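Q: Have a look at this prediction, sequence included:
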Amino acid sequence: MKFLITALKIVITTAFFLLLFQIFNVKIASLVTEIKDWRYLAAAASMPLTIIPFISINRWKLFLRVSGIVESFFTLWHINLKALFQGLIIPSTQGFDVLRIFYIDQRHPKHRGRAGSTVFIERMIGFVLLCLLSIVAIMSVAKLRDFQPLFLTIIAITVAVFLGLGLILSKTLHGFYTGYNFKNKIITRLFNYIETFHGAIVYFPYRKVLPLSLVWIAAFQLATVFTIYLVFCAYGYDIPFVQHVAIYPVIAILSMVPITIGGFGVREGFFVYFYALVGVPPSVAMGVSIVQYIILILVPATLGGMLILWEIITRRAVDISK
């Protein structure tokens, strides 16, 4: 069943790409030939290997520390890289978060559920901040009429996010199902994990961590948007940074919908649609979308794949020596 679902996702992803290439008459070679300044691309490629992981790991360390869990920077970076590589085939752009939860819970069995909840909490706060940044950026854009579709989209998403968070953070909801017992041991273990995971989210000391966490999360999001800005500059489009802050968060949020593998095709379609608002041709928008995915995801994921391969080789070497 899982194989059929994965195969269906691959078919849908391929279909999306072929459709977009045909509709907008985009040639694969143009993704490279339309690049005007490779220096900007080199600067963008350095971001996910330097500034972005520094911010993201310290952000995660903060949430873990408040939860009573201490981890080293390099251990968490190792987890992120491995999860990125293994999450490439998972639908949605944030599928690797499930693997991050698995790995951090595996490292801290006494804090299982509570450790994993930190991944969800940082994403939850980041989601809200992403929406608010986009709204502020859109309102600061001079030609607000041209951004009306974008503005209405982000408003709808923000309302949905706040309604969802109200449900997730409800102590009443958590208390409603807490303490239920089942005869089946597997169901009981699963239910206990959900109860612990959800409880850690509901009773997390948000006031204690919120000021500093907002700084780290905002820095991460702005660094990601700056990477997109650099890629557009590489293609010869020096679009004002505030317009990227208005547009990219909406694309990032909508691309999380688990329709295709890694959001491929869906993300490119949104890039074409929303960046057309600022006069970017479809071929350039698609090129930037693909290149930014390679830079932000595939480059660190490749390192993760190398780490996994190294672990397999060293583990086998140890087994042989025994």
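A: Thanks, I have it.
Q: Please count neighbours and contacts with C-alpha atoms only from this point.
A: OK.
Q: Grab the most central residue of this protein for me.
A: In the chain, the centroid-proximal residue (C-alpha atoms, centre = their mean) is Gln94; its distance is 4.2 Å.
Q: Tell me if I am right that it is in a helix.
A: No: counting by DSSP: H, G, I helix; E, B strand; the rest coil, Gln94 falls outside a helix, being coil.
Q: Check which residues of the helix or strand where Ile12 lies are buried.
A: Using DSSP states H and E, Ile12 maps to helix 2-23. For helix 2-23, burial by neighbour count (16 or more other C-alpha atoms under 10 Å) applies to Thr6, Lys9, Ile10, Ile12, Thr13, Phe16, Phe17, Leu20, Phe21.
Q: Among those residues, which one lies nearest to Ser67?
A: Thr6 (35.1 Å; C-alpha to C-alpha).
Q: And the closest one, how far from Gly265?
A: Distance check for Thr6 against Gly265: by C-alpha to C-alpha, to the nearest Å, it reads 16 Å.
Q: next one: Ile10
A: Taking C-alpha to C-alpha, one finds Ile10 at 11 Å from Gly265.
Q: on that earlier part again, thought Met256 was touching the residue nearest to the centre of the chain, still the case?
A: Yes: at 6.3 Å, Gln94 counts as touching Met256 under the criterion of C-alpha atoms under 8 Å.
Q: Put this next to the previous one:
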Amino acid sequence: MNKTAKKTIAQKLFYVLKILISISLLTYLLLQIDWEKSFNTIRNANFIWLAVAILFSLLDMMLLTYKWNLLLKVRGMFVSFWRLFTINMIGGFWGLFLPSSLSTDVVRGYYLIKSSSDKAISITSIFVDRLFAMFALFAFVGTGLFFSGDILKDLHIGFYIIGFFVLSAIGVIVLNSNKFSRLMQNFDERFSNNNLVNKVIKLRSALIEYSKYPSTLLYSFVVSLAIQLERVFWYIAIAWAFGVEIPIVYYFIFCPLIIVILMIPVSIGGLGVREGAFVALFTLVGMKMDDAVIISFTSSLIANLFTISGGLFYLIYKSDHKIEDIKSAKIQINETEQT
């Protein structure tokens, strides 16, 4: 059995494992709730606040598209807002079903390359977009943890978050240093076929290119913070829809932390992990188990339905791009990273 076949089998087994984790977590949570009380809470839901939550989902995608458009325009690539919005929707849709090796960003990159034909700018824009989104998220989490008091003292989460943020900042500084540049040139000459070395070189190139536009990067960071803020209010709107009221400050502490936890690829689209993390954290501050489960399941339902709606955008553009082409996008992007 060759390496490719072994890798394929390993990916399939990992995918099955993620399905089992999602099912196990969801089953456990569903067995913990009082169904009669839960159905009564759902029947009395305020649909106006649920509609507000759906509008927040739309706002989230619009802000993501706006931020991406900023990063493209500053590099001289002009793609319409609607086209980028469509690409984001299609990317999110396929991200639910494709294996991790064919992520949302691969699909986004593929469609953008088809729209612009400039591979380098397309890929680096996505990378920088993700990088600053992560910085904003961890800045938000760090701030929340600073004001969390003794709530999470036994979890030592603050130490890991602050450590990650400090290491990331050091990493950016090192990547932009002249000494590191000379070091990577030596590595490039000796290990030109090494994927890790190629990715680090590509990472540094992207940072150098965008470091020429500090005002745009700062603005991108501010928009990323606004996105995190909007996502907190999204959870609050869902909670208010079911009449659940706890101090708002807890949402600012826990919701960004839940988003960080969802970055760990151990389930299908975060299913089960989102609900489990929400219940585990919010029950620490007095939220009833039944209410926490309802809010978390509703948030997953809204998020997944909105993401699935991206399939409509895919159908519109299906005649231009076949799924076989999308599956080959990773190869194209890898080729770009190595040039």
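A: Perfect, thanks for sending it. In this text, all values refer to a predicted model and were calculated from it rather than measured experimentally.
Q: Could you check how far Glu324 of structure 2 is from Asn88 of structure 2?
A: The gap separating Glu324 of structure 2 from Asn88 of structure 2 is 19 Å, by C-alpha to C-alpha.
Q: Under the alignment, what does Thr41 of structure 2 map to in structure 1?
A: Counting by TM-score structural alignment, Thr41 of structure 2 lines up with Glu34 in structure 1.
Q: contacting residues around that match?
A: Tyr235, Val284 (C-alpha atoms under 8 Å, 6 or more residues apart in numbering).
Q: repeat for Gly164 of structure 1
A: Per C-alpha under 8 Å, 6+ apart, neighbours of Gly164 of structure 1: none.
Q: ok, it to Phe191 of structure 1 distance?
A: The value you get for Gly164 of structure 1 to Phe191 of structure 1, if C-alpha to C-alpha is used, is 21 Å.
Q: Over to Asp238 of structure 1?
A: For Asp238 of structure 1, the distance to Phe191 of structure 1 equals 51 Å [C-alpha to C-alpha].
Q: So these two - more neighbours on which side?
A: Higher neighbour count among Asp238 of structure 1 and Phe191: Phe191, with 18 against 12, using other C-alpha atoms under 10 Å.
Q: Am I right that the more buried one is in a helix?
A: Yes: if the criterion is three-state DSSP, then Phe191 of structure 1 is within a helix.
Q: can I assume Phe85 of structure 2 is in contact with Thr65?
A: Yes: between Phe85 of structure 2 and Thr65 there is a contact under C-alpha under 8 Å: 5.5 Å.
Q: how many neighbours does the nearest residue to Arg267 of structure 1 once chain neighbours are set aside have?
A: In this structure, Arg267 of structure 1 finds its nearest non-sequential neighbour in Ser255, 5.2 Å apart by C-alpha to C-alpha, 6 or more residues apart in numbering. Residue neighbour count, defined by other C-alpha under 10 Å, stands at 24 for Ser255 of structure 1.
Q: Check Tyr160 of structure 2 too.
A: For Tyr160 of structure 2, using other C-alpha under 10 Å, the count is 12.
Q: when you align them, which residue in structure 1 goes with it?
A: Under TM-score structural alignment, Tyr160 of structure 2 pairs with Ala156 in structure 1.
Q: where exactly do the helices run in the stretch 51-200 of structure 1?
A: Along the stretch 51-200 of structure 1, the segments classed as helices by DSSP state H, counting those that start in this stretch run 51-66, 73-86, 96-107, 114-140, 148-168, 171-177, 185-202.
Q: who are the neighbours of the shortest one, in terms of helices and strands?
A: Taking 3 or more C-alpha pairs under 8 Å, 6 or more residues apart in numbering; DSSP states H and E as the contact definition, the neighbouring helices and strands of helix 171-177 of structure 1 are helix 185-202.
Q: what's the spacing between the counterpart of Arg274 of structure 2 in structure 1 and Val136 of structure 1?
A: The alignment partner of Arg274 of structure 2 in structure 1, by TM-score structural alignment, is Arg267. Arg267 of structure 1 sits at a distance of 22 Å from Val136 of structure 1 (criterion: C-alpha to C-alpha).
Q: out of these two, which sits in the busier spot?
A: Per other C-alpha under 10 Å, whichever of Arg267 of structure 1 and Val136 has more neighbours is Arg267, with 26 against 14.
Q: so what does the helix or strand harbouring the more buried one touch, helix or strand wise?
A: Using DSSP H and E, Arg267 of structure 1 sits within helix 266-275. Contact analysis of helix 266-275 of structure 1 by 3+ C-alpha pairs under 8 Å, 6+ apart lists helix 241-254, helix 282-293 as its packing neighbours.
Q: Now do the first one: distance to the chain's middle.
A: What separates the centre of helix 241-254 of structure 1 from the centre of its chain is 13 Å, taken as C-alpha atoms, centre = their mean, to the nearest Å.
Q: With the last one instead?
A: A distance of 18 Å separates the centroid of the chain from that of helix 282-293 of structure 1, by C-alpha atoms, centre = their mean.
Q: Where in structure 2 does that helix fall?
A: Going by TM-score structural alignment: helix 282-293 of structure 1 matches residues 289-300.
Q: I figured Ala329 of structure 2 was touching Thr104, is that so?
A: No: using C-alpha under 8 Å, Ala329 of structure 2 makes no contact with Thr104, being 11.0 Å away.
Q: More neighbours: which of these two?
A: Thr104 (23 against 20).
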